[in-house]
Structure formats: C-alpha cells, structure tokens
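> Fold the following, please.
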Amino acid sequence: MDVHPSRLKMYADDSLNVTEELIDHIASQGTLLAVEAIVENRMNSDMHAYEVKVKWLGLETVEDSWEPLKTMSEDVPQLLLQYATTTSDDVFRCAVTTAIDSKQSQRSTRRRS
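Next up is the predicted model:
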C-alpha cells in the first residue's frame, strides 16, 4: 500500500517507552511548517488541556491539525493571542494568557542565570 507521508498520523502507546528526548529529536528532524491561522479551540478531556486547530500555510484544510496550546504558546504566541481575542471563551483566553506569561517568565529567569 502506498501512502503519502503527509497522511501519516502519530500513534501513542505507553508500552513504546517514548522519552521526552526522543520526542524532541523527532520534532527537530521533521519538516518545518508555517502557521497560517488558528481556526478553532477545544478542551482535550483526556489530556486535561486546551488544543488549537492550526491551518498550515500552503496545505489543504484536510491537513489542519489539533496542536497543544502549550506548544503554540511557545511557537506562535502573538498569533495565539490574536486568535484568543476573537473567542468568547473566557477560560480559554485565560489559559492562553497564562501559557504565554509562563513561557516569558521562564525566558527571563534563564537570562538572569
């Protein structure tokens, strides 16, 4: 069976012993994509965390993906803030602000060290 790599989905299984180091390595080896827009948000009840649906620049809508709020707050904080101002979900807006503020305070702590 031939499958285009863009159609592959991540698979999670606790028995695979996937470490944070391995995840970082794999992420750094992948193709870099630019975020065109954030189009939706949801609470992932399994992860107890917000996710945002990302429209990727140059890709079709079918390729949109749900990404963790934490990741997007690190990668595209201004775009995330811009999207958050358009939603009526106060809890989501608070989560965005908290995630971005947390990342900024971590950066300033590292600079002082």
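> For the rest of this, base every contact and every neighbour count on C-alpha atoms.
Fine.
> Let me know whether Glu36 touches Leu79 as I believe.
No - under the criterion of Cα atoms under 8 Å, Glu36 is not in contact with Leu79, lying 9.1 Å apart.
> One more sequence to fold, the one below, so I can look at both together:
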Amino acid sequence: MVEVLRPQEENYDELALQLFSEVIKELGGPKKMIQYKQLTWLPSLMEACYVIALHEKGKKTADEIASLLGITKETVKRILSADPEAVRKKIEGEEKDISVHTAGGLAKLAWEKRKSQRL
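Below you'll find the predicted structure:
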C-alpha cells in the first residue's frame, strides 16, 4: 500500500499566540496591562498577531487573510502597513500624536524579534 504524503498544515494559531505572548511581555507583562487599563487592546492585538502570522509565515495576501479571518481587507491593510518604529516611539512616550495602527506595529515588532532569534 502506498502512503500519500500531504503537506503539513502550518499551525497559525500557535504562531499567533507566540507573537501575542511576546507583545504582552514587551509591554511589561499581564499585570502592567491591567494596571494601565490596556485590556481593551487585547482583541485588536490578537487580530494583528494572526494577520502578521498569516502574511509573514503563510505568505497570504490581504484578500486571503481577510477571507480567512472574517475581517475587512482595509483592516488587514492597516495592520500590514503599520510602522513598527512609530509604534515603539508611541509606546515609549517619545511621540504623543502618532496616527498608527498600534496593535499592527506591536505584532510586527514581535515578528521581527522572533525572526532575529531564529537566525
């Protein structure tokens, strides 16, 4: 009997959770999130981490990501176009009036850190 090998499906849930966890650590951990009343960020942050995982690892397009996650293409584009350095400055308090998709930038920073650690 011949066994048919199929490509293994990537576990994007796990990757998104890893990115999410990295962002929470970078922001000071769960306690800091609670203290600074930033819990409202969490759904947007998870969404952004999943978008980045699908785009970077899965090489999915904005249309494909929007369809897979049930979100708008515009939301995906805002996440993908977020400037990680602008977000870093915003989080560190260097800049106050930056119009940037914060969760998208944070997810990108987590991806960059993960990628640099794997090299």
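> where does the TM-score land?
The TM-score (TM-score structural alignment, normalised by the length of structure 1) is 0.28; 52 aligned residues with a Cα RMSD of 4.1 Å.
> Look at Glu14 of structure 2 and say how many residues are nearby.
The number of residues packed near Glu14 of structure 2 is 12, by other Cα atoms under 10 Å.
> cool, and Val91 of structure 1?
10.
> could you pull out the helices for structure 1?
For structure 1, applying DSSP state H gives helices covering 20-29, 69-75, 77-84, 90-112.
> now what about the second one, what contacts it?
I take that to be helix 69-75 of structure 1. Ala49, Tyr50, Glu51, Val52, Leu80, Val96, Ala99, Ile100, Lys103 (Cα atoms under 8 Å, 6 or more residues apart in numbering).
> Now the first one. Nearest residue, chain neighbours left out?
So that's Ala49 of structure 1. Spatial nearest neighbour of Ala49 of structure 1, excluding adjacent residues (Cα to Cα, 6 or more residues apart in numbering): Met43 at 5.7 Å.
> Now do the contacts for that neighbour.
Counting by Cα under 8 Å, 6+ apart, the residues that Met43 of structure 1 touches are Ala49, Tyr50, Glu51.
> and the first one, how many neighbours does it have?
Using other Cα under 10 Å, Ala49 of structure 1 has 14 neighbouring residues.
> That one against Val91, yeah?
No - using Cα under 8 Å, Ala49 of structure 1 is not in contact with Val91, being 11.4 Å away.
> Tabulate the contacts of helix 69-75 of structure 1 in CSV, adding columns for distance to Arg111 of structure 1.
Formatted as CSV, these follow (distance: Cα to Cα, whole Å):
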residue, distance to Arg111 of structure 1
Ala49, 28
Tyr50, 29
Glu51, 29
Val52, 29
Leu80, 24
Val96, 23
Ala99, 19
Ile100, 17
Lys103, 13
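> Quick one, which of those residues are buried?
Among those, the ones that count as buried by 16 or more other Cα atoms under 10 Å are Tyr50, Glu51, Val52, Leu80, Val96, Ala99, Ile100.
> List the buried residues for whichever helix in structure 2 runs longest?
For structure 2, the longest helix by residue count, based on DSSP H, is helix 102-118. Under the neighbour-count criterion of 16+ other Cα under 10 Å, helix 102-118 of structure 2 has Thr102, Ala103, Gly104, Gly105, Leu106, Ala107, Lys108, Leu109, Ala110, Trp111 buried.
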